[in-house]
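Sequence first, predicted coordinates after that:
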Amino acid sequence: MRIDVITLFPEFIRQCASVGVVGRAQERNLLTVESWNPRDFATDNYRTVDGRTCGGGPGMVMLIQPLRAALAAARAAAPSAARTIYLSPQGARLTQARVAGLAREERLILLCGRYEGVDERLIEREVDEELSIGDYVLSGGELGAAVVIDAIGRLQDGALNDAASAEQDSFSNGLLDCPHYARPMQDALGAVPDVLQSGNHAMIRRWRLKQSLGRTWLRRPDLLARADLDGEARQLLEEFRREWLAAQCSQRAGNAPEP
């Protein structure tokens, strides 16, 4: 897969894409990340990429010409067609399901805005999709692009040393992930749950699903409302609820003042 990024800060993108799982994916030729600076395509001596907002008001807007030329160069750099995505707080919220869909594309071009954003005419004519990584505003689209690259890069076949890691991630099945532990089994901070020390894989699978359901219920009940739970999952969730409520009652009783 190839991802081209249109950005005023190409070095930032290169550094983000050179480490960790994404860096390994590039080393294994599973992913290629390239960056293009619109300033290199500006036509004036000052390499101007922004102009004042039409109609007045504060801030500057990124100009059409340098961005359009950068997009054309990125598209011409490889033969396959590329889906162009603008990172914007006004875009659809990025989800794991959308990441999985984008990971199946041959090519993507990520457009990073700055200042007050990008001239709307360029968005209407040159952009296929707008994506947001959250309901907040950043100084530019580079952090959002880095998030998209990382999320997509780790899903490339062979990027992870153990492919099952991606299958067990939070949101992959519509739920949050279960808790994870490492050795030592006993520590001053507590012990690893007995079931994880049992070697009984059926019980471990059941425990992990139960914890995943419970965590989702406690932290992201909105996800449960959309989840299609089978009979086992509904039973495990009900068990978790009963146990959690009983633990809360016990804790309150233990903290109650002496009569």
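Looks like it came in fine.

drop to CA atoms for contacts and neighbour counts, all remaining ones
Noted.

Report the secondary structure state of Arg39.
Put simply, Arg39 is helix when judged by DSSP: H, G, I helix; E, B strand; the rest coil.

What's the separation between Gln144 and Val49?
For the record, residue 144 is Gly, not Gln. In this structure, Gly144 and Val49 are 20 Å apart, going by CA to CA, to the nearest Å.

again, but for Ala225
As defined by CA to CA, Ala225 lies at a distance of 45 Å from Val49.

the more surrounded of those two?
Legend: neighbour count by other CA atoms under 10 Å for Ala225 and Val49, higher for Val49 (23 against 10).

What are the buried residues along the lengthiest helix in the chain?
As assigned by DSSP state H, the longest helix anywhere in the chain is helix 231-255. When burial is assessed from 16 or more other CA atoms under 10 Å, helix 231-255 yields the following buried residues: Ala233, Leu236, Leu237, Phe240, Arg241.

would you turn those into JSON lines with distance to Ser170?
Formatted as JSON lines, the buried residues of helix 231-255 follow (distance: CA to CA, whole Å):
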{"residue": "Ala233", "distance to Ser170": "16"}
{"residue": "Leu236", "distance to Ser170": "18"}
{"residue": "Leu237", "distance to Ser170": "17"}
{"residue": "Phe240", "distance to Ser170": "18"}
{"residue": "Arg241", "distance to Ser170": "20"}
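
hey, where'd the strands end up in this protein?
2-6, 32-36, 50-52, 60-62, 83-93, 107-112, 129-132, 186-187, 190-191 (DSSP state E).

Against that first model, consider the following:
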Amino acid sequence: MTDDLPRSHGRLKVQVTLQPRDLMEEPRRVKGAWEARIVTLFPEAFPGVLGLSLTGKALDQGLWRLETLDLRTFGEGKHRNVDDTPAGGGAGMVLRADVVHRALRQAMSGAPMDRARWPVVYLSPRGRPFDQARARGWAAAEGVTILCGRFEGVDQRVLDHWGIEEVSLGDFVLTGGEIAAQAMIDATVRLLPNVLGNAASTEEESFSDGLLEHPQFTRPAVWEGREIPPVLMSGHHGEIEKWRRAERERLTQERRPDLWEKRKG
């Protein structure tokens, strides 16, 4: 790719190979940089939004690395089939255990098998919900391998064999795991050192301590007859922090009573 593209694009491209491909085409790399390895039928979907803004800049700088592995290359036969009809009958198709196993074996090459150091996950609506605590856990690891599902799912045997954790983006169903993977990686990468540039910016965000974020305001001081709360213009930092804390608690109680009850417990 040429250097005349905006920096927000990260100047990166995806090339499909049998080996997990490091998307950093430039020599700049940070030793021990956090890695995301994605097993997918659509490697061209990456980096997607991850190549934009701060995550794209950090990727360009080698602060983290992104690899994709095309599941199709491990398919069976002339047509590289990756799926088959579900045992016991039913609609749709299921990703084959042998095909997924071959892909994961390649994707995990050189990665630690300790799941605390390197989680291996399958994106599924029946998985445990992804949250900020999980993002922090992934960010503290050396990397993560994500299997993006398609069709009706994946043969359970390969999930059991690899001890794969199922994770869900929310209580809804997507056509595949690629969008969810990008959302989860984004939430994780922004927690890595030097990615945001200001560590304090993550400390007051929603879910950082079990509370939602307080409202934000900026210029003009009056817009459409609506004024910025006077306390924010007072310059009294103690009162500002007290107001923000009260707003965080109010919003959490109103909008996420589940979080409020968990916090009280």
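Everything's here; your move. Everything numeric in this text was worked out from a predicted model, so none of it was measured.

TM-score of the superposed pair?
The TM-score (TM-score structural alignment, normalised by the length of structure 1) is 0.84; 228 aligned residues with a CA RMSD of 1.5 Å.

Touching, Cys178 of structure 1 and Arg205? I think so.
No - counting by CA atoms under 8 Å, Cys178 of structure 1 does not reach Arg205; the two are 10.4 Å apart.

the more surrounded of those two?
Between Cys178 of structure 1 and Arg205, counting by other CA under 10 Å, Cys178 is the more crowded of the two (18 against 12).

For that one, give me its contacts.
Going by CA atoms under 8 Å, 6 or more residues apart in numbering, Cys178 of structure 1 touches Arg208, Leu209, Gln211, Ser212, Arg215.

Identify those among those residues that sit within helices.
The helices, defined by DSSP H, take in Arg208, Leu209, Gln211, Ser212, Arg215 from those.

of all these, which comes closest to Glu106 of structure 1?
The closest of those to Glu106 of structure 1 turns out to be Ser212 (CA to CA; 32.7 Å).

Please give me every residue in contact with the closest one.
Neighbouring residues of Ser212 of structure 1 by CA under 8 Å, 6+ apart: Leu175, Leu176, Asp177, Cys178, Pro179.

Map it across to structure 2 for me.
For Ser212 of structure 1, the aligned residue in structure 2 is Arg248 (criterion: TM-score structural alignment).

What of Ile64 of structure 1?
Aligned counterpart of Ile64 of structure 1 in structure 2: Ala97 (TM-score structural alignment).

can you map out the helices along the stretch 51-200 of structure 1?
Taking DSSP state H, counting those that start in this stretch as the criterion, the stretch 51-200 of structure 1 carries its helices at 64-76, 96-103, 120-126, 142-153, 164-167, 194-197.

can you pull the buried residues of the longest one?
Residues of helix 64-76 of structure 1 classed as buried by neighbour count (16+ other CA under 10 Å): Ile64, Gln65, Pro66, Leu67, Arg68, Ala70, Leu71, Ala74, Arg75.

follow-up on the earlier one: make TSV from the strands of structure 1 and add mean neighbour count to it.
What follows is the strands of structure 1, written out as TSV (neighbours: other CA atoms under 10 Å):
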stretch	mean neighbour count
strand 2-6	24
strand 32-36	19
strand 50-52	16
strand 60-62	20
strand 83-93	20
strand 107-112	24
strand 129-132	19
strand 186-187	10
strand 190-191	10
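
Let me have the ones you listed in CSV, extended by distance to Asp44 of structure 1.
Conversion of the strands of structure 1 to CSV gives the following (distance: least, CA to CA, whole Å):
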stretch, distance to Asp44 of structure 1
strand 2-6, 19
strand 32-36, 18
strand 50-52, 12
strand 60-62, 15
strand 83-93, 25
strand 107-112, 21
strand 129-132, 29
strand 186-187, 64
strand 190-191, 65
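
So for Ala25 of structure 1, which of those sits nearest?
strand 32-36 (8.3 Å).

so how far is that closest one from its chain's centroid?
Distance, stretch centre to chain centre, for strand 32-36 of structure 1: 19 Å (CA atoms, centre = their mean, to the nearest Å).

circling back to that earlier point, now for the strands of structure 1, which one comes closest to Arg14 of structure 1?
Among those, strand 32-36 sits nearest to Arg14 of structure 1 (CA to CA), with 7.4 Å.

what's the closest one aligned against in structure 2?
The aligned range for strand 32-36 of structure 1 is 65-69, by TM-score structural alignment.

mean distance, the matching stretch to its aligned residues in structure 1?
Relative to the matching residues in structure 1, stretch 65-69 of structure 2 has an average distance of 0.9 Å after the fit, by mean CA distance after the TM-score superposition for structure 1.
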